[in-house]
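Engineer: Here is my input, please return the structure:
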Amino acid sequence: MCRCSADSSPINVNDILERLKGLSAAEEFFAVLGVSYDRKVLDVSRLHIMKRIGQYLAAEDFSDLPDQVIAARARAMLERAYDDFATSSPLTHRIFKVLRDHDPDKPATPGRTFVPLDSFLKPFEKD
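Structural biologist: Presented below is the predicted three-dimensional model:
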């Protein structure tokens, strides 16, 4: 496990939502919210974790809540999103449309033709 912040001091909760909106790297979210992570898990599932926390945050109503409560909830959501992918693969959750659309356990959508790539790669036969 990698500890995002070098010390275990309390996180800065002032204007936490605005600060989170300004972040871009997954590591920044973990550092700001003081959440530990395994570098290997983050390297494999970073986009999935960030998408999942975005879903969790979007489902919450933070209006009129104090920053301390918002920060605690955001931290819990990041831990939950991380745990989702630390314990199972991104293919299990299929949070991205491309993964949902190509679920091998689901039958093909009627009316949509699947043409295997092999058929394009075979050389054309001469008459």
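Engineer: contacts and neighbour counts: CA atoms only from here.
Structural biologist: Will do.
Engineer: Which element, helix or strand, includes Ile53?
Structural biologist: helix 39-58 (DSSP states H and E).
Engineer: helices or strands up against that helix?
Structural biologist: Where contact means 3 or more CA pairs under 8 Å, 6 or more residues apart in numbering; DSSP states H and E, helix 39-58 is packed against helix 67-86.
Engineer: Kindly calculate the angle that the helix it packs on makes with helix 39-58.
Structural biologist: Angle, helix 67-86 to helix 39-58, by axes from the mean of the first three to the mean of the last three CA atoms, to 10 degrees: 130 degrees.
Engineer: Another sequence for comparison is provided below:
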Amino acid sequence: MKRMIRRFAIALLVISGLALSPLCRAAFAAEPEVVDGIAAVVNGDVITYSEVRSVSAPREKLLRSQYAGDELVNKIKETRQAALQDLIDRQLIIQAFKKESYQIPDHFVDERLHEII
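Structural biologist: Prediction:
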């Protein structure tokens, strides 16, 4: 009786292992996605991966409707790289603006607020 239970348990383990192996392979084969972290440091100011994804998200949505597979992956990588470069450029402009102690005239801020509202 014990022998039969042991055989059954071994058979059950083998069958469940075989059934789960495709899921395990798929989990390990997928490229890990970075949730958040430092994408770049610009003269001490940090740009995070979430900021990059926030800038690239609208374009990525469009790309997902136009491409698939490896081509989609490549297009998304290009889009995120362009978004990162844009964020770096913006940060450099802001730093230069602050370094020179420039001030934005109040009427520009007011006009922009009215445009947004």
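Engineer: TM value for the aligned chains?
Structural biologist: The TM-score (TM-score structural alignment, normalised by the length of the second structure) is 0.42; 72 aligned residues with a CA RMSD of 3.8 Å.
Engineer: buried set for the helix holding Ile53 of the first structure?
Structural biologist: Within helix 39-58 of the first structure, the residues scored as buried using 16 or more other CA atoms under 10 Å are Val41, Leu42, Ser45, Arg46, His48, Ile49, Met50, Arg52, Ile53, Tyr56, Leu57.
Engineer: Let's have these in a markdown table, adding distance to Asp84 of the first structure.
Structural biologist: Listed next are these as a markdown table, based on distance: CA to CA, whole Å:
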| residue | distance to Asp84 of the first structure |
| --- | --- |
| Val41 | 11 |
| Leu42 | 12 |
| Ser45 | 10 |
| Arg46 | 12 |
| His48 | 9 |
| Ile49 | 8 |
| Met50 | 11 |
| Arg52 | 9 |
| Ile53 | 10 |
| Tyr56 | 12 |
| Leu57 | 15 |
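Engineer: Skip ahead from the strand or helix carrying Glu78 of the second structure and say which helix or strand is next.
Structural biologist: Element membership for Glu78 of the second structure, per DSSP H and E: helix 69-99. Tracing the chain past helix 69-99 of the second structure, the next element assigned as helix or strand by DSSP H and E is helix 106-116.
Engineer: How far off centre is that following helix?
Structural biologist: Distance, stretch centre to chain centre, for helix 106-116 of the second structure: 32 Å (CA atoms, centre = their mean, to the nearest Å).
Engineer: re the thing from before, show me what the helix holding Glu78 of the second structure is packed against.
Structural biologist: strand 38-42, strand 45-48, helix 49-66.
Engineer: what's around the closest residue to Arg53 of the second structure other than its chain neighbours, how many residues?
Structural biologist: Nearest residue to Arg53 of the second structure in three dimensions, chain neighbours excluded: Arg80, at 6.8 Å (CA to CA, 6 or more residues apart in numbering). Per other CA atoms under 10 Å, the neighbour tally for Arg80 of the second structure reads 21.
Engineer: Same question for the one 5 residues further on.
Structural biologist: Close neighbours of Gln85 of the second structure, defined as other CA under 10 Å, add up to 14.
Engineer: ok, now how distant is it from Phe108 of the second structure?
Structural biologist: Shown here: Gln85 of the second structure relative to Phe108 of the second structure, a distance of 27 Å by CA to CA, to the nearest Å.
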